[in-house]
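> pasting the sequence and the predicted coordinates here, then a few questions.
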Amino acid sequence: MIQHSLYRSAVVLILMAISMINCTSSSTKQVTPTNVTAKSDWWKSAVVYQIYPRSFKDSDGDGIGDLKGIISKLDYLKSLGIDAIWLNPIYTSPNDDNGYDISDYRTIMKDFGTMEDFDLLLKGMHERGIKLIMDLVVNHSSDEHQWFKESRQSRDNPYRNYYHWWPAEKGTPPYRWSFFDVNSNAWKYDTLTNSYYLHYFSQKQPDLNWENPKVRNEVYDIMRFWLDKGIDGFRMDAFQFASKDTTWPVLPKDYQKDVIRYYGKGPHLHDYLQEMNKEVYSKYNVMSVAEGAGSSPADAMQFVDPDRKELNIAYHFESVDIGNHINDFGLVKYKQIFERYDSTFKDKGWLAIFLANHDQPRMVSKFGNDSAAYSALSSKMLSTFVLTMRGTPFYYNGDELGMTNIRFNSIEDYNDVDTRNKYTALQQSGGNLKAFIELKKQTSRDNGRTPFQWDNTTNAGFTIGKPWLKVNPNYTSVNVAMQEQDPNSCLNYFKKLIQLRKQTNIFTTGAWALVDKNNPDVFAYTRINGNERYLVMLNFTSKSTSINTGINLEKATLVLSNYPKTSTIGNLQPYEATILKY
């Protein structure tokens, strides 16, 4: 054994010497990882584009998007002008929650390809100046992960404490609500060891026990594995729930109405984030994003206050959880949310700005008007909002085309575990299934997950096979191929907005202030940096309306509008978006 070890060491030294000689003698330019060369706060000025890989582009005809499909569209992604891609989970998974139930954090799901495909994707992105942000899903794992398989074998298994268990002889565990479970109980009884395990989400997504330092170290090793491959950061899924109060206090009966208050403020949450920063993030120049950030601006600031050394960007939900459509909650209330957050974050910390993602319906269907008359106009107006606000824009794939909700009529068409489980629960209780389907036409996550619309060929050019989820029938008129040729399309307007954002840093760091804040129809604000001043006016309605800016605009110049001819200053046409420099 000693001789073998000495021999192996000698071989390693020889190979290292050869490698050093090759490096010094080669005239080939060495590629430096982007996470070394980038400025430390590159994520502030980045435009992040989210790709839902299952629905983006299928390369092999199995009806499921994959890594090779994304590789084939890298030039399209570069043409958008975006700086980074947030890629939803591609790890090995039984796919109960479309990849958010991970059974192996270091391998690629076969549906998506291989690690070699991933390496080619990362290389292709970096060659085009695009960074890669991956999902870090470590509030829970899959119940098919080896850790959980071991954990449930016996009560004295070394992995037992990797999860939260409650022995049945102690009685029924204190009730906890589950986001996805049919029976809405987050404790699942397991006969093998006569115990219950905790799952805030699906019963196939047992919650990891972050109170166990071994779990934390396992996660840090996983993070280093991907960061050392050269990725540029993580979006941390559901991490605000990672810390649990393991005294399991009895909670109010209706606590799920304010679940973030009880689930998102664990006693050691920020201790874990500070430890994570010390052990991992501080050693790399990468982006770190917290999905969910408490229930108030003050909560969110705790995640990203630079003095606390935790994360970079807070991704709060208040602006999307407010209701199902802009008409339900009103524009004034919506503006108040952004004003509160901006007042908290104006001097330090950093926010994400977004209107849609894989857990939301389509942007234009929720905050705009997806009718034939107004879909394109309101889509452009909403894109203007995302790309002129203060913070890092997160933009969901397909929204640059104005993709809309598909509005399935039958539960059989839905794939989402949340929708299907809630339907089953309602069916068991004798609830109104027709009303439920009508609601899901507006709110289901599957609305945002239909295949990307590339052209007007079969299945929108997404796949030559049967797509895993139906394609929206409007693909014949809403697709990349048609919009690339139309200078007035949603796609080309989106590109203009990104170019504008990059021409000046005012939309990244300039001061933000509401204008005519009580106007029920118009969301207007200024962006100011020294002598540089911009006014953004957005009509969120299908009627012509007016605004009292209180600003002298006699010498104002039009920068961009979603109409070929804008109205008289102060008057706005339906869903008009106008940017003025004054």
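Now that the structure is in, tell me what you want to look at.
> from here on, contacts and neighbour counts on C-alpha atoms
Fine.
> touching, Asp305 and Lys346? I think so.
No. At 11.7 Å, Asp305 does not count as touching Lys346 under the criterion of Cα atoms under 8 Å.
> the two: which has the busier surroundings?
Set Asp305 next to Lys346 and count neighbours by other Cα atoms under 10 Å: Asp305 wins out with 18 against 14.
> hold the first one in mind and look at this next one:
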Amino acid sequence: MATWWQSGAIYQVYPRSFQDSDGDGIGDLKGIEARLDHLVALGVDALWISPIFPSPMADFGYDVADYCDVDPRFGTLGDFDELLAAAHARGLKVLLDFVPNHSSSAHPWFRESRASRDNPKRDWYIWRDPAPDGGPPNNWISDFGGSAWEWDAVTGQYYYHAFLKEQPDLNWRNPALRAAMMDVLRFWFDRGVDGFRIDVLWHMVKHAQFPDNPPNPAYRPEMGGMHAVLQLHSTDQPEVHAIAAEMRRIADGYDGDRVLIGEIYLPVERLMHYYGREAPEVHLPFNFQLIEATWDARHLAALIDEYERALPPGGWPNWVLGNHDRPRIASRVGERQARVAAMLLLTLRGTPTIYYGDEIGLADVAIPRDRVQDPRELREPGLGLGRDPVRTPMPWNDSEHAGFTSGEPWLPLGPDWSTRNVAAQGGDEASMLALYRRLLHLRRKHAALAVGDFRLIEAEGDVLAFERRHGDERIVVALNLGAEPQPFALPEGDVLASTRGGTPKSGVLRGDEGVVFLARPA
């Protein structure tokens, strides 16, 4: 029997931008609780909340100063407990974002570590002597550009930070640090959390000897500084798998099918290792291929087939169209194809994750220079790497500030918020929101879509078609990835959903049309 995280769908909430309850322009936990009924009506099974822990917000919560509390901007531990109870009462699971690779430089652990070389917590972080020339220990580059090493004049060593200097990396080779972080998982599991998305899991262990990373022969400046070298020695080290396996043992020790989802940007063959080879690791290593894919039928068919074939025995697939770090699907492929993409996401075999706002077709929002918040954009301006455009407030209705806040939103709303909002689309059966609701309803109604087998039927021209089957139930999904009509012979049966509404023409997919079809038994 399938678990909830296999048959269900996950919805990512970026808490700063979902709903503000106190007028400070920043979303919070009470705001999320107030909007839970939207998630119920949408038809998702779980919400994953991006970091809510105390933080100086140098990287908007991914610089954690206390792993076992809630930042006052978002509320209190009591507010979280109330949100958790309200979600569970509605049949919704709640996942938190675990940030184990690095803490904030304001974390008490780092302050102790930085105090002296002989401090008991010195080895909880990664410290190295300078190179012979006095410079950084090696050529490793921060993902936000520049050297990944920061000089500390007080103790005469460099500390390592894969991201901002305000985000020093934890040393997972230290047993005491490792035990302390495992206790963080237990703290939240004990409160009733249903699982975690584990941030940058593949970064967590570094090569013990810290050799230089090799140069990237394909590097171009517009790619951003982090791509100047290949992260051969600073990520994806063999020792990380034992850590992931220990996290899995902790999760499996709780009832209720707790789930671990790993953020891992790696090629498919290396991604598969995080399911676990020696022992079970994360339940779902995030599969980001659709985020990065060329929107072409043959290319998509090939990557879907490669992914399915690569899965280890018992490994459950998953798919993602967007998240808080990458351009929104509506901006990547256009609004009409974003509907086709939604149908693809919600009918492929595996667990789908929906990024907040995609269900109403939100696009990237241009951020004026004086409103930029993202440290990545501030450090490497002009390269288009900033993440603010995909983190803008959720438009709920056409009232002032789109019903998101009674104050000034922390980021600007999109220009079409007065018409592109949840209330406007909620009563429109032709809307993007109606399409998402329909598709999620079909996943719950038809086992073939939720847990059925997958078989590719066609990838010719602009048409991508596949079959989902469970027992005697057979569903065909046909997607036209182009704007022009394409021939496709649908089997005898009933149309369950179309991205364009109405009844498809016999033997033809209209431009930008996707169809879910229930085939009659042979």
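That came through, no problem. Worth saying up front: this structure is predicted, and the values here are computed from it rather than measured.
> enumerate every residue touching the residue nearest to Pro306 of structure 1 when sequence neighbours are not counted.
The shortest distance from Pro306 of structure 1 to any non-neighbouring residue, by Cα to Cα, 6 or more residues apart in numbering, is to Gly349 (6.5 Å). By Cα atoms under 8 Å, 6 or more residues apart in numbering, the contact list for Gly349 of structure 1 reads 301, 304-306, 312-313.
> which one of these is nearest to Lys466 of structure 1?
Using Cα to Cα, Ile313 is the member of the contacts of Gly349 of structure 1 that lies nearest Lys466 of structure 1, at 38.2 Å.
> and stretch 36-55 of structure 2, how far apart are its ends?
Using Cα to Cα, to the nearest Å, the end-to-end distance of stretch 36-55 of structure 2 comes to 25 Å.
> would you mark the buried spots in that stretch?
Going by neighbour count (16 or more other Cα atoms under 10 Å), the buried part of stretch 36-55 of structure 2 is 36, 39-40, 42-55.
> quick one: contacts for the corresponding residue of structure 1 for Lys93 of structure 2?
For Lys93 of structure 2, the aligned position in structure 1 is Lys131, judged by TM-score structural alignment. Neighbouring residues of Lys131 of structure 1 by Cα under 8 Å, 6+ apart: 34, 83-85, 125, 231-232.
> for Lys131 of structure 1, give its distance to Asp237 of structure 1.
19 Å.
> just Gln427 of structure 1 next, same as before
Gln427 of structure 1 is 30 Å from Asp237 of structure 1, where distance means Cα to Cα.
> pick out whichever of the two has more residues nearby.
Ranked by neighbour count (other Cα under 10 Å), Gln427 of structure 1 and Asp237 place Asp237 first, with 21 against 12.
> residue in structure 2 matching the more buried one?
Aligned partner of Asp237 of structure 1 by TM-score structural alignment: Asp199.
> Pro167 of structure 1 too?
Under the alignment (TM-score structural alignment), Pro167 of structure 1 maps onto Asp129.
> number of residues surrounding its match?
The tally of other residues near Asp129 of structure 2 (other Cα under 10 Å) stands at 15.
> from Pro168 of structure 2, how far out is whatever residue of structure 2 lines up with Tyr315 of structure 1?
Using TM-score structural alignment as the criterion, the counterpart of Tyr315 of structure 1 in structure 2 is Phe286. From Phe286 of structure 2 across to Pro168 of structure 2, the span is 24 Å (Cα to Cα).
> returning to that earlier point: do I have it right that the match of Asp237 of structure 1 meets Asn101?
Yes. Using Cα under 8 Å, Asp199 of structure 2 is in contact with Asn101, at 7.4 Å.
> what range in structure 1 matches stretch 477-487 of structure 2?
Using TM-score structural alignment, stretch 477-487 of structure 2 pairs with 536-546 in structure 1.
> for the stretch 201-350 of structure 1, just list every one of the strands.
233-236, 287-291, 313-315 (DSSP state E, counting those that start in this stretch).
> counting by contacts, list what the last one packs against.
Based on contacts counted as 3 or more Cα pairs under 8 Å, 6 or more residues apart in numbering; DSSP states H and E, the elements that strand 313-315 of structure 1 packs against are strand 287-291, helix 297-304, strand 352-353.
> same deal with the first one?
Contact here means 3+ Cα pairs under 8 Å, 6+ apart; on that basis strand 233-236 of structure 1 packs against strand 131-136, strand 287-291.
> return the residue of structure 2 aligned against Tyr414 of structure 1.
Match for Tyr414 of structure 1 (TM-score structural alignment): Val372.
> contact partners for its match?
Contacts of Val372 of structure 2 by Cα under 8 Å, 6+ apart are 378, 388.
> count of residues packed around Leu6 of structure 1?
Leu6 of structure 1, neighbours per other Cα under 10 Å, totals 11.
> which other residues reach the helix or strand harbouring it?
Taking DSSP states H and E as the definition, one finds Leu6 of structure 1 inside helix 2-25. By Cα under 8 Å, 6+ apart, no surrounding residue is in contact with helix 2-25 of structure 1.
> can you give me the strands in the stretch 351-500 of structure 1?
Under DSSP E, counting those that start in this stretch, the stretch 351-500 of structure 1 gives strands at 352-353, 392-396.
> please convert those to a markdown table, extending it with distance to Trp512 of structure 1.
Compiled in a markdown table, the strands of the stretch 351-500 of structure 1 are given as follows (distance: least, Cα to Cα, whole Å):
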| stretch | distance to Trp512 of structure 1 |
| --- | --- |
| strand 352-353 | 13 |
| strand 392-396 | 14 |
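> rebuild the ones you listed as a markdown table, extending it with distance to Gln274 of structure 1 and mean neighbour count.
Formatted as a markdown table, the strands of the stretch 351-500 of structure 1 follow (distance: least, Cα to Cα, whole Å; neighbours: other Cα atoms under 10 Å):
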| stretch | distance to Gln274 of structure 1 | mean neighbour count |
| --- | --- | --- |
| strand 352-353 | 20 | 22 |
| strand 392-396 | 22 | 24 |
